[in-house]
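K.L.:
output the structure for:
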Amino acid sequence: MTETREVRIKRMKMRSMRRGIKEMDLILSAYADRNLDAMDTAGLDQFDALLHENDQDLYQWVTGQAQPPEGFVHLVADIAQTFQQ
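P.N.:
Got it, this is the predicted structure:
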């Protein structure tokens, strides 16, 4: 059975707030709440892929301590901007 857009967004929002380290819970859940509903399918695909990455790596990427992989550069920059607000 194929996941509907609504169910997919709910799943990703839940996954964003249950990361494993509190910092990423706060950062990703805030970003998800603000942006997922307006994303197109490609954006949702990219965010879904990002959710499979390690929290320690994600935190370093978002805080600028390490460079994210090429495929995530723009998304991580957008998340970092949300985090800094």
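K.L.:
when you work out contacts or count neighbours from here on, use the C-alpha atoms and nothing else.
P.N.:
Fine.
K.L.:
right, and the helix or strand after the helix or strand encompassing S16?
P.N.:
Assigned by DSSP states H and E, S16 belongs to helix 5-17. Per DSSP H and E, helix 5-17 leads on to helix 22-35 as the next helix or strand towards the C-terminus.
K.L.:
please give the structure of this sequence too, so both can be compared:
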Amino acid sequence: MRSMRRGIKEMDIILSRFAAEALGAMDARALDAYEALLEQNDQDLYQWVTGQAAPPGDFDAIVGEIRASVDAGR
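P.N.:
The predicted model follows:
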């Protein structure tokens, strides 16, 4: 639910699609990383996912997965 009700419509779309595709296959560590990512504000998330800004190192892997998901959906 937290992936779908972000506040910025673009992040609602990006994260809800990613969650639908990826959450079922995530292990506990990946789920923890995704949960921590969801704590970040949407403006930062959007810039990280679109490549406008580099994510902090802790989020490199999960943001990379989300970017790949977005690129695959285009």
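K.L.:
quick one on the thing from earlier: ok, residues contacting the helix holding S16 of the first structure?
P.N.:
Residues outside helix 5-17 of the first structure that contact it (CA atoms under 8 Å, 6 or more residues apart in numbering): M24, D25, L26, L28, S29, A32, D33, L36, D37, D48, L51.
K.L.:
show me which of the residues you listed is closest to Q60 of the first structure.
P.N.:
Of all those, M24 has the smallest distance to Q60 of the first structure: 10.3 Å, by CA to CA.
K.L.:
what about D42 of the second structure, how many residues nearby?
P.N.:
Applying other CA atoms under 10 Å, we find 18 residues neighbouring D42 of the second structure.
K.L.:
to which residue of the second structure is D78 of the first structure aligned?
P.N.:
In the second structure, D78 of the first structure lines up with E65, judged by TM-score structural alignment.
K.L.:
picking that back up, out of the contacts of helix 5-17 of the first structure, who's nearest P68 of the first structure?
P.N.:
L51 (13.4 Å).
K.L.:
give the contact list for the aligned partner of that closest one in the second structure.
P.N.:
Aligning on TM-score structural alignment places L51 of the first structure opposite L38 in the second structure. Residues near L38 of the second structure by CA under 8 Å, 6+ apart: R2, S3.
K.L.:
ok, now how distant is L28 of the first structure from Y59 of the first structure?
P.N.:
10 Å (CA to CA, to the nearest Å).
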